[in-house]
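1. Coordinates only, no sequence provided:
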């Protein structure tokens, strides 16, 4: 792995752990706090902190996702029961997936969903057929 990428990855992991710890501490404080004694400004600030931590938690989940090993890479195929598979893995609604972008020569994160009798990849849109699209799962 490129040294700069390795350094960024290590820093992101440390940041992820710090945010997770902060989030746990804030949730504990929030759940055990007598909010009725707070002023309007204090309650407003508390709500903003809580909302910001929820958004940071989404980033933490993305960083955790990157830490998982790639389990399978290849082209999506449709099996006999109408679901898509990647290797031995059957994919259903909500399944996270990385889609290969040939123009950018990069994988980007998305998920599988179902609508109108078939599955689609959210980032590609409902009208885009997904059979034989290059993907990977972690």
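-> Looks like it arrived, so ask away. Everything quoted here is computed from the prediction, not taken from an experiment.
2. hey, let's count contacts and neighbours off CA atoms from now on
-> OK.
3. where do the helices sit along this protein?
-> Taking DSSP state H as the test, the helices found in the chain are 3-32, 40-67.
4. so can I have CSV of those showing mean neighbour count?
-> Output for the helices of the chain, formatted as CSV (neighbours: other C-alpha atoms under 10 Å):
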stretch, mean neighbour count
helix 3-32, 13
helix 40-67, 14
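5. for comparison:
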């Protein structure tokens, strides 16, 4: 299956997947051990669906900016030439030289500076893109 076809099929499943969300309430008999078991398992499924939905929707977003990460005068980071800057929780894709592929991560702050989760390099100067 071609990547484009797989992407379209996944996108088409989104409405059905959203039928059971992470916040869904599953009514059940709290006294019945089997129903408590099923409710717990459905909660796990809903959590996985939530992750799947997030990933599919993320892939549907166009790339908004691509370039080198620079530190602004206010201490925040942005992709050079882009209008938006990153705050804690901002999704970002960092170019991984060793694997020659972008790695999806997010920006967080450690009390001193911002960093990309799972990336052991300073942000400034990294090749990145955001959707």
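-> That came through, no problem. Every value quoted in this text rests on a predicted model; they were computed, and no experiment measured them.
6. Any idea what the TM-score is?
-> Aligned and superposed, the two chains score 0.87 in TM-score terms (TM-score structural alignment, normalised by the length of structure 2); 128 aligned residues with a C-alpha RMSD of 1.9 Å.
7. In JSON lines: the helices of structure 1, plus distance to residue 110 of structure 1.
-> Below are those laid out as JSON lines (distance: least, C-alpha to C-alpha, whole Å):
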{"stretch": "helix 3-32", "distance to residue 110 of structure 1": "21"}
{"stretch": "helix 40-67", "distance to residue 110 of structure 1": "11"}
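8. Give me the range in structure 1 that the biggest strand by length in structure 2 lines up against.
-> When structure 2 is parsed with DSSP state E, its longest strand is strand 101-109. Mapping strand 101-109 of structure 2 onto structure 1 (TM-score structural alignment) gives residues 106-114.
9. what residues does the matching stretch touch?
-> Outside stretch 106-114 of structure 1, the residues within contact range by C-alpha atoms under 8 Å, 6 or more residues apart in numbering are 91-101, 119-123, 135.
10. again with stretch 20-29 of structure 2
-> With contact meaning C-alpha under 8 Å, 6+ apart, stretch 20-29 of structure 2 is reached by 35, 36, 39, 43, 46, 47, 49, 50.
11. from the middle of its chain, how far away would that stretch be?
-> 23 Å (C-alpha atoms, centre = their mean, to the nearest Å).
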